[in-house]
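Participant: Kindly generate the corresponding structure for this input.
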Amino acid sequence: MSLLKLRPSLLILATVVAISGCQSGSKRKQELAYVERPVEQLYNAAAVQLDKRNYPRAILLFNEVERQHPYSEWARKSMVMTAYANYQARDYDEAISSAQSYLSLHPGGSEADYAYYLIACSYFDQIVDIGRDQRTTELALAALQDVTRRYPDSSYARDASLKIDMVNDQLAGKEMEIGRWYLRSNQTLAAVNRFKTVVTTYDTTSHTPEALHRLVESYLTLGLRDQALAAGATLGYNYPTSVWYKMSYRLLTKEGLDPEAVAPKRTLIQKILPGGK
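Facilitator: Here you go, the predicted model:
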C-alpha cells in the first residue's frame, strides 16, 4: 500500500490523539476528539499506524482525513485505505462496505481497480469448506469475475484469475458432495444433474474425472447404456491414466461395453446428456 502513502521525506508532526471510548452493545468503539490538523499530517499518521498493524487506530485516522478534508485527494485515498485496513483486520463486512462506498462516490477514481479487488478478496477469504453453504463462494466468484472483466490487463486481474480457478474447484467440489449423497440415497436422476453440472460448467477443475465416472455409474444404474458408454469414452479420451477411468472401464466391460471402441469426438459430451444426439 506504499503507493498511497506520502513520501517519507514529508515530516510527520507529533500529535496527541485524544481517544474517547463509548460502549455499543458488546463492542467498544473509539472516536478521535476533533482537533483540526493538516491533511498530510493526518494521512501520514494513519499510514504509520497501518505499517505498525495497529488497524483500529489507522482506521480512525483515515476516517479523520475524510471528516476534516472531505473534498481532498487524500480523503478519496483514505476511503480505500480504510477498506484495506479493515481487510487486514479481517473485518470483511466493513472492508466490503468501505470499498463499495468509495466506488459509489468515485466510480472512475484511480483506486477503483483496487477497490473492486478488495471486495473480491474479502469474499474470497471467507470461503468455507464444501460441507457448508456456498453463498459466499458464489459472491467471491462474481466479484473476481468483475475484476477480470473491468481490468483485464491489471495485476489484480491476473491474481483474480488464479483465485477464480480455486473458487470453481470449490463449487465443483460442492456439486460432487451433493451428487454423491444423492447417489447413496438412490436418487440417481438428481445425482446425474449434479455430476453433469461439474462436467459442463466446471470441466477444467480437478473434479471432472470423478464426475464422469459417477455418470458412468449413474447411467448404468438407470439402464442408459449409450450415455454410460459416452461418459466412459470421454473419460478415457481425456484422462486415460486416471484411476477413475480404470474403474469406469471395468464397469463398462462387465456390461459388454467397450469405451475404447468409441471414436472420440469433440462433441462426444453431448451424448452424455439425456436426449443428446
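Participant: make it CA atoms for all contacts and neighbour counts henceforth
Facilitator: OK.
Participant: ok, which stretches of the stretch 51-200 of the chain are helices?
Facilitator: Taking DSSP state H, counting those that start in this stretch, the helices of the stretch 51-200 of the chain run over residues 55-68, 73-88, 92-105, 112-124, 135-150, 155-184, 188-201.
Participant: which non-adjacent residue is nearest H69?
Facilitator: A75 (6.2 Å; CA to CA, 6 or more residues apart in numbering).
Participant: pretty sure the one you found is touching E66, no?
Facilitator: Yes: counting by CA atoms under 8 Å, A75 touches E66, with 4.5 Å between them.
Participant: distance between stretch 229-240 and the chain's centre?
Facilitator: The chain centre lies 30 Å from the centre of stretch 229-240; the measure is CA atoms, centre = their mean, to the nearest Å.
Participant: Check which residues of it are buried.
Facilitator: For stretch 229-240, burial by neighbour count (16 or more other CA atoms under 10 Å) applies to 229-237.
Participant: got JSON lines for the residues you listed, with secondary structure and distance to I19 too?
Facilitator: Conversion of the buried residues of stretch 229-240 to JSON lines gives the following (DSSP: H, G, I helix; E, B strand; the rest coil; distance: CA to CA, whole Å):
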{"residue": "L229", "secondary structure": "helix", "distance to I19": "72"}
{"residue": "A230", "secondary structure": "helix", "distance to I19": "70"}
{"residue": "A231", "secondary structure": "helix", "distance to I19": "66"}
{"residue": "G232", "secondary structure": "helix", "distance to I19": "68"}
{"residue": "A233", "secondary structure": "helix", "distance to I19": "69"}
{"residue": "T234", "secondary structure": "helix", "distance to I19": "66"}
{"residue": "L235", "secondary structure": "helix", "distance to I19": "65"}
{"residue": "G236", "secondary structure": "helix", "distance to I19": "67"}
{"residue": "Y237", "secondary structure": "helix", "distance to I19": "67"}
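Participant: and this one, so I can compare the two:
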Amino acid sequence: MKLRMIALMASCLLLLACGPEKEVDVTAGWSAEKLYRSAKNEMANKNYSTAIEQYQILESRYPFGKYATQAQLDVGYAYYKFDEADAALAALDRFIKLNPRHEAVDYAYYLKGLANFGRGKSLLDSIYYRDKADYDKSILLTSYHDFQILLRRFPQSKYAVDSRQHLIYLRDKLASADLKIARFYASRDAWVAASNRAKFIILSYPGTGAVQPALEIQLAAYRQLGLNQLAADTQRIIDLNYSDGS
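Facilitator: Sure, this is the predicted structure:
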C-alpha cells in the first residue's frame, strides 16, 4: 500500500515538473513612465492589443499620477484603432467622468464622435440593401450629439472644424436615411406615414438634398388622401423653390 502511495506521489510530482512554465511578465518592475512609453511605441507600430494591455497594466499598478490619467484616455484611442467601438466608448466615458476638467476632454468627445461615426457609416451602408420601413438610427444620432457637445462646450477646440464637417455629413445622411423610409411607406401606399416622414425631413433637415424629394412625396400623399388644398400649397412651394429643376 505504501509503495502504491509513493508511486502515485512520484507520478504527480513528475506531471507537475513537466507542466507548462508560467508566462513571464516582461513588464514586471517597470516604472509608470516606462510602461507608458512602451504602450505608445506599440501604438505607433499598430500593435493595438499589446498597447491596450500595457495601458491597463499601467493604471492598475500606478493608479495615480499623470501617466495613469493619460492612459485612461489613450486606451480609448487604442480601442478605437483596434475597431472595438463599444470598448472605446466605455473607456472614453470613464475618462470624461473621472476627469471632467481635463484639458483633453474635448478630444475625448471628438473620439466618441468618431467611434460612433464609424459604426453609423457601417449601419448606413447596410440600410441601402434592406427593405425595411424603419431601423435604429441611434448610433448616427449619438455621433451627431457627441460632435454637438464638443462644439457647444469647446467652440475654440482644434477639433472643432473637423467636427463641423462630420455634422454636415451626418445631417445629410440622416436626411437621406429618412427619405428612404418615406419612399418605403409611399411604395406600400401607406400615405399618412409617408406624409408624416416627409414632413419630418422638411422640418428637421432644411437645406439638404432630401427636402425636394420629400416635398414630392408629401405632394403625392396629399393627392392620394384627397387633401387638395394641401396638395396645391405643396405644389406652389415646389414651383417656387425648384422651378429651375434644382
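Participant: Next, the TM-score between them, please.
Facilitator: Once superposed, the chains reach a TM-score of 0.80 (TM-score structural alignment, normalised by the length of the second structure), with 215 aligned residues with a CA RMSD of 2.0 Å.
Participant: What's the residue nearest to H69 of the first structure aligned with over in the second structure?
Facilitator: In the second structure, A75 of the first structure lines up with A68, judged by TM-score structural alignment.
Participant: what about its match, how many neighbours?
Facilitator: Look at A68 of the second structure: counted by other CA atoms under 10 Å, it has 22 neighbours.
Participant: Turn the buried residues of stretch 229-240 of the first structure into TSV, including distance to D133 of the first structure.
Facilitator: Rendered in TSV, the data for these read as follows (distance: CA to CA, whole Å):
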residue	distance to D133 of the first structure
L229	34
A230	32
A231	29
G232	31
A233	34
T234	31
L235	29
G236	33
Y237	34
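Participant: any idea which of those residues is closest to L183 of the first structure?
Facilitator: Each of those was checked against L183 of the first structure using CA to CA; the closest is A231, at 16.7 Å.
Participant: ok, the residue in the second structure that that closest one lines up against to A17 of the second structure distance?
Facilitator: Under the alignment (TM-score structural alignment), A231 of the first structure pairs with T234 of the second structure. T234 of the second structure sits 85 Å away from A17 of the second structure, going by CA to CA, to the nearest Å.
Participant: go on, L123 of the second structure?
Facilitator: 53 Å.
Participant: For the two, work out which one has more neighbours and name it.
Facilitator: Comparing L123 of the second structure with A17 by other CA under 10 Å, the one with more neighbours is L123, at 16 against 10.
Participant: any idea how far A198 of the second structure is from the more buried one?
Facilitator: For L123 of the second structure, the distance to A198 of the second structure - CA to CA - is 21 Å.
Participant: What does N196 of the second structure correspond to in the first structure?
Facilitator: Looks like N196 of the second structure aligns to N193 there (TM-score structural alignment).
Participant: Next up, the contacts around the nearest residue to that match once chain neighbours are set aside.
Facilitator: Sequence neighbours aside, G179 is the residue nearest to N193 of the first structure in space, at 7.8 Å (criterion: CA to CA, 6+ apart). By CA atoms under 8 Å, 6 or more residues apart in numbering, the contact list for G179 of the first structure reads 190-195.
Participant: rerun at 7 Å
Facilitator: By CA atoms under 7 Å, 6 or more residues apart in numbering, the contact set of G179 of the first structure is 191, 194-195.
Participant: Select from those the one having the most neighbours.
Facilitator: F195 (28 neighbours).
Participant: in the second structure, which residue is closest to the centre?
Facilitator: N116 (1.1 Å; CA atoms, centre = their mean).
Participant: which one in the first structure is aligned with that one?
Facilitator: Here N116 of the second structure is matched to Y123 in the first structure, going by TM-score structural alignment.
Participant: ditto for D83 of the second structure
Facilitator: D83 of the second structure maps onto R90 in the first structure, by TM-score structural alignment.
Participant: mind checking how far A231 of the first structure is from Y245 of the first structure?
Facilitator: 10 Å.
Participant: what's the answer for D146 of the first structure, then?
Facilitator: In terms of CA to CA, D146 of the first structure sits 36 Å off from Y245 of the first structure.
Participant: Neighbour count: these two, which is higher?
Facilitator: Y245 (26 against 18).
Participant: Output the residue interval of the first structure matched by stretch 42-51 of the second structure.
Facilitator: Residue span in the first structure matched to stretch 42-51 of the second structure, by TM-score structural alignment: 49-58.
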